[in-house]
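Enquirer: sequence plus the predicted model coming up.
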Amino acid sequence: MDVAVEAPVVQQHIGLKRTVRAYIALTKPRVIELLLVTTAPVMILAQGGIPNLWLVLATLVGGALSAGSAGAFNCYIDRDIDRVMKRTSSRPLVTGELSDRQALIFAWVLGIGSILWLGLLVNWLSAALSLAAILIYVVLYTMVLKRRTPQNIVWGGAAGCVPVLIGWSAVTNSLGWAPLILFGVVFLWTPPHYWPLSMRYRDDYSSASVPMLGVVRGRMIVGLQVVLYAWATVACSLLLIPVAHMGIVYTATAVLAGAWFLYESHRLYSMAIRHGKVSPMRVFHSSITYLTVLFVAVGVDPLVPFFRF
C-alpha cells in the first residue's frame, strides 16, 4: 500500500540541548530499555552467577547502540507515515528538529559502531547477532513486511528477540537450547504485546495504510489471536524449567506471572465478544510488566544458591 508523501518538513534551528534530545528520541529509548531488560538476566543465567561487570557493561552498551541504530533507521524510512499518524507526530523528522540526512548518518554511525564495539570488546558472535537484529528490523520488518502484511510484527518482531542471544553469546561465545527457548518466549510474546496497541491506534494505522492486524481484522479476531499467542508464550516459558534446571524463583514467577498475563488476554477477548468497551492498552502494559518480571526471575534464580547459609 502506498502512502502519499507530503512536502518535506523545513528543519528548525534549535539549541544543543534540544538537538541531543532529538537524536536520543530517534533511538526509541523505551524500546531499548525493554531490550536491555532481556539481555542482562540472560548473562547471569549463562554464567550461573554474576558475570564480569565490564563484560556486562560492554554488552549492554553495544546492545543499546545496535537497537538505537535500528530505531533511527526505522524513523528515517517511515518518516512519511510518521507525518500522517498522530501517535508519531512528535518524532524529530516530523517536527523538523533533525534533517533526513542527519538521521540517516546517525543511524549508520550507531550501527557500524555497535558491531565494532561488540566485536572488539565482547566477541564477534555477539557482533554478528547485532548485525542480524538490525537487518531483521530495518529490512525485513520496516522495508518489506510492515506496509504489506498483518503478519509484519510476527516475523519482524524476531529482531527484538536477538538481545537474548547476544546476552548468552557474550558470556559463552556460543548458543544453546536455553537462549533459544528464551528467544522463543520473546518471539511469541511480541504479537500479544503489539496487537493491542494496533487496536488502540487503529485509525492511525488505517490513515497511514499500514495493515496492522487491528486494522484489517475485527476486535474478536485480534482478541483471539492475543489469547492464542499468550498461551504459547507462557507454555514456552515453562520449557526453560527442565532445560536450564531452573529453581523455585523462576518456576513460581513463570506460573504466577503467566497466569496473570493469560487472565488479561482472556479479559480482552471476552470484552470483544460482548462488544463492550475494550481496553487494549491494559493488555499492552500488562505484557511489558509480565516480560520484565519473567526476565528478572531468569536473572535472580541462578543467584539463589549463593544466598543459602
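Expert: That came in fine, so what should we check first? Residues are numbered from 1 along each chain as shown.
Enquirer: all contacts plus neighbour counts: C-alpha atoms, from now on.
Expert: OK.
Enquirer: next up, the contacts around Thr142.
Expert: Residues near Thr142 by CA atoms under 8 Å, 6 or more residues apart in numbering: 74, 77-78, 156.
Enquirer: going by distance to Trp195, which of those wins?
Expert: Using CA to CA, Gly156 is the member of these that lies nearest Trp195, at 13.3 Å.
Enquirer: that closest one against Tyr141, yeah?
Expert: Yes: shown here, Gly156 and Tyr141 form a contact pair, counting by CA atoms under 8 Å, at 4.3 Å.
Enquirer: centroid residue for this structure?
Expert: Residue closest to the average C-alpha location in the chain (CA atoms, centre = their mean): Gly160, at 4.1 Å.
Enquirer: tell me how many other residues crowd the closest residue to it other than its chain neighbours.
Expert: Leaving aside its sequence neighbours, Gly160 sits nearest to Leu35 (CA to CA, 6 or more residues apart in numbering; 6.7 Å). By the measure other CA atoms under 10 Å, the count of residues near Leu35 is 23.
Enquirer: what helix or strand does Leu35 sit in?
Expert: Secondary structure from DSSP states H and E places Leu35 in helix 29-37.
Enquirer: so what touches that helix?
Expert: By CA under 8 Å, 6+ apart, the list of residues contacting helix 29-37 reads 60, 63-64, 67-68, 160, 163, 288, 292, 295-296.
Enquirer: put the buried members of the residues you listed into a ChimeraX selection.
Expert: With 16 or more other CA atoms under 10 Å as the burial test, the buried ones among those are selected in ChimeraX as follows:
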select :60,63,64,67,68,160,163,288,292,295,296
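Enquirer: identify the farthest-apart pair in the contacts of helix 29-37.
Expert: Gly68 and Val296 (22.7 Å).
Enquirer: thinking again about what came up before, correct me, but the residue nearest to the centre of the chain touches Gly184?
Expert: No: using CA under 8 Å, Gly160 is not in contact with Gly184, being 10.8 Å away.
Enquirer: how close does the nearest residue to Leu98 once chain neighbours are set aside get to Val9?
Expert: Excluding its sequence neighbours, the residue lying closest to Leu98 (CA to CA, 6+ apart) is Pro92, at 5.6 Å. According to CA to CA, to the nearest Å, Pro92 and Val9 sit 10 Å apart.
Enquirer: more crowded one of those two?
Expert: Pro92 (26 against 15).
Enquirer: show me where the stretch 51-200 of the chain has its helices.
Expert: Per DSSP state H, counting those that start in this stretch, the stretch 51-200 of the chain carries helices over the ranges 53-77, 79-82, 92-95, 100-121, 124-135, 152-156, 162-172, 177-200.
Enquirer: which parts of the last one are buried?
Expert: So that's helix 177-200. For helix 177-200, the neighbour count (16+ other CA under 10 Å) marks 178-200 as buried.
Enquirer: before we move on, what about the longest one?
Expert: Going by neighbour count (16+ other CA under 10 Å), the buried part of helix 53-77 is 55-56, 58-77.
Enquirer: second structure for comparison follows:
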Amino acid sequence: MSDASITPQAATGEAEFGDYIALLKPRVMSLVVFTAFVGLVAAPVPVHPVIAFCAVLFIAIGGGASGALNMWYDADIDAVMKRTARRPIPSGRVGAQEALGLGLALAGFSCVMLALAANVFSGLFLAFTIFFYAVVYTIWLKRWTPQNIVIGGAAGAFPPMIGWAVATGGVSIESVLMFLLVFMWTPPHFWALALFMKSDYETAGVPMLTVTHGRPATRRHIVAYTLLLAPLAIGTGFTSIGGPLYMAVAVVLNVLFLAGALRIWRRDETQAAADGYKVERSFFRLSLIYLFAHFAAILGEAVLGHYGMGGW
C-alpha cells in the first residue's frame, strides 16, 4: 500500500469546488466520455436520446470515480512529481480520506445508475473498469512492473466497449477493435511522455520503462507498438464501423505516426537533450490528435450511415 492509503493527509486549506472537479481528472474523463459516446453511436442498435445521455453521464461519473481513487492512492507519488505536485491532495487542499470517500461514492452511484438506465451488463462492465483502473493498475501494476502502462492501458480502452454494451447489451468484434485501438495506442503515447519526463518517474520511484530499461529501449518499444498499431487501425476501416472517411483518416495518421516513431527511434540521447526533446514532445502531441481523429472518423461514419451514406 502507498503512504497515502495508510496515513490520511489533512487538508491545509479550504477546498474549492474546482478542487473536487480536479480530483475527477476532467481531461482523462473527456477521453472516456468521447470514446464511450462513439462506441454507443457506432453500435448497430439505436438508443433513445435520453437513455444515451444518461448512460454517457454515468460513464463519465464512473471515470471521475476512477480518477479520484487514483489520486487518493497516488498522493505520495504526486507530491514529488513536478507535473502533479499541485493536485488537490498533495497540495493539501483536499484530504486523502475525502478523496477516497468521494471516489467510492461516485463509483457505486455510477455503476448502479448505468445498470438501471441501460442494462445490467453495462453497469457491471463499468464496475469492472473502475476496479481495473483503481486496483489492478493503480495499486498493483503501476509500482511493480515497467509493463504498467501496457497492461493498465486496458482500463482506458474499455469505455468504447461500455458504450457499445449500453446499446447492444453485449460485446462484438467491432467493440473489441475499438478497445484494441486505444489499448495499442496507450504505450507509445505514454512512453513518449516518459522520454521527456523520466526524472519525474525516477524521483517518484515509478518503474516506467525509461527508468528500468533506459530511453534507448523505450524508443525501440515505441516503434514496435506503432508497427503493431498501424495495421490494426487501418484494418478496422474494413469493418462495419469503418468506411472511406475512416480509411482516409487512418492511412494519413498512421503514416505520420509511424514516421514520428521512426524519428524517435533514430535519435540519440545527446541530440534529444540538446533540443529539449522536441521530437518526442511533438510525437506526444500527435498521439493526442491520433486517437481523437480515429474515433471522430468512426463517429462520422456512424452519422453518415444514419443517412445511408456511410460505410463501404
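Expert: Everything's here; your move. As the structure is a computational prediction, the values presented were derived from the model and not from experiment.
Enquirer: can you give me the TM-score here?
Expert: The TM-score (TM-score structural alignment, normalised by the length of the first structure) is 0.91; 304 aligned residues with a CA RMSD of 2.3 Å.
Enquirer: circling back to that earlier point, now tabulate the helices of the stretch 51-200 of the first structure in a markdown table and tack on distance to Ser265 of the first structure.
Expert: Listed next are the helices of the stretch 51-200 of the first structure as a markdown table, based on distance: least, CA to CA, whole Å:
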| stretch | distance to Ser265 of the first structure |
| --- | --- |
| helix 53-77 | 28 |
| helix 79-82 | 29 |
| helix 92-95 | 34 |
| helix 100-121 | 36 |
| helix 124-135 | 28 |
| helix 152-156 | 17 |
| helix 162-172 | 24 |
| helix 177-200 | 8 |
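Enquirer: so which of these gets nearest Met212 of the first structure?
Expert: Checking the helices of the stretch 51-200 of the first structure against Met212 of the first structure by CA to CA gives helix 177-200 as the closest, at 6.2 Å.
Enquirer: report the distance from the closest one to the chain centre.
Expert: Distance of helix 177-200 of the first structure from the chain centroid (CA atoms, centre = their mean, to the nearest Å) equals 8 Å.
Enquirer: and it, which stretch of the second structure?
Expert: Under TM-score structural alignment, helix 177-200 of the first structure corresponds to residues 173-196 of the second structure.
Enquirer: ok so, going back, and the residue nearest to Gly160 of the first structure, what pairs with it in the second structure?
Expert: By TM-score structural alignment, Leu35 of the first structure lines up with Val32 in the second structure.
Enquirer: do Ala46 of the first structure as well
Expert: Using TM-score structural alignment, Ala46 of the first structure lines up with Ala43 in the second structure.
Enquirer: thinking its match is in contact with Trp164, fair?
Expert: Yes: with contact defined as CA under 8 Å, Ala43 of the second structure reaches Trp164; the gap is 5.5 Å.
Enquirer: identify the residue of the second structure aligned to Ile136 of the first structure.
Expert: Match for Ile136 of the first structure (TM-score structural alignment): Phe132.
Enquirer: looks like its match contacts Ala155 (just checking).
Expert: Yes: between Phe132 of the second structure and Ala155 a contact is recorded at 6.0 Å, counting by CA under 8 Å.
Enquirer: more neighbours, these two?
Expert: Ranked by neighbour count (other CA under 10 Å), Phe132 of the second structure and Ala155 place Ala155 first, with 25 against 22.
Enquirer: residues in contact with the more buried one?
Expert: By CA under 8 Å, 6+ apart, Ala155 of the second structure lies in contact with 129-130, 132-133, 137.
Enquirer: tell me the residue in the first structure aligned with it.
Expert: In the first structure, Ala155 of the second structure lands on Ala159 (TM-score structural alignment).
Enquirer: for Arg87 of the second structure, same thing?
Expert: In the first structure, Arg87 of the second structure lands on Arg91 (TM-score structural alignment).
Enquirer: and that match, what is it in contact with?
Expert: Arg91 of the first structure neighbours (CA under 8 Å, 6+ apart): 22, 25-26, 75, 82.
Enquirer: out of these, who's the most crowded?
Expert: Result: Cys75 is most packed of the contacts of Arg91 of the first structure (other CA under 10 Å), 28 neighbours.
Enquirer: so what's it closest to, chain neighbours aside?
Expert: Leu26 (6.5 Å).
Enquirer: what's the counterpart of Leu268 of the first structure in the second structure?
Expert: Checking TM-score structural alignment: Leu268 of the first structure goes with Ile264.
Enquirer: list the contacts of that match.
Expert: 219, 279-280.
Enquirer: pull the number of nearby residues for Gly13 of the second structure.
Expert: 11.
Enquirer: what's the spacing between the nearest residue to it once chain neighbours are set aside and Thr138 of the second structure?
Expert: Once flanking residues are discounted, Gly13 of the second structure sits nearest to Arg93: 5.0 Å by CA to CA, 6+ apart. Distance of Arg93 of the second structure to Thr138 of the second structure, given as CA to CA: 22 Å.
Enquirer: which SSE is Val249 of the first structure in?
Expert: helix 248-273.
Enquirer: burial of the equivalent of Ser237 of the first structure over in the second structure, as a residue count?
Expert: Alignment note (TM-score structural alignment): Ser237 of the first structure maps to Ala233 of the second structure. Ala233 of the second structure: 26 surrounding residues under other CA under 10 Å.
Enquirer: okay, the angle between the one helix or strand Ala233 of the second structure maps to and helix 148-157?
Expert: Per DSSP H and E, Ala233 of the second structure falls inside helix 215-235. Orientation check (axes from the mean of the first three to the mean of the last three CA atoms, to 10 degrees): helix 215-235 of the second structure against helix 148-157 gives 30 degrees.
Enquirer: quick one: contacts of helix 215-235 of the second structure?
Expert: Contacts for helix 215-235 of the second structure (CA under 8 Å, 6+ apart): 177, 180-181, 184-185, 187-188, 191-192, 195, 209-210, 247, 250-251, 254, 257-258, 261-262, 264-265, 268-269.
Enquirer: how close does that helix sit to the first structure?
Expert: In the superposition with the first structure, the aligned residues lie an average of 1.5 Å away from helix 215-235 of the second structure, counting by mean CA distance after the TM-score superposition for the first structure.
Enquirer: now that helix against helix 173-196, angle please.
Expert: Using the same axes, to 10 degrees: helix 215-235 of the second structure against helix 173-196 is 160 degrees.
Enquirer: for helix 215-235 of the second structure, which positions count as buried?
Expert: Of the residues in helix 215-235 of the second structure, 215-216, 218-227, 229-230, 232-234 count as buried by neighbour count, 16+ other CA under 10 Å.
Enquirer: ok, stretch 81-91 of the first structure next?
Expert: 81-85, 88, 90-91.
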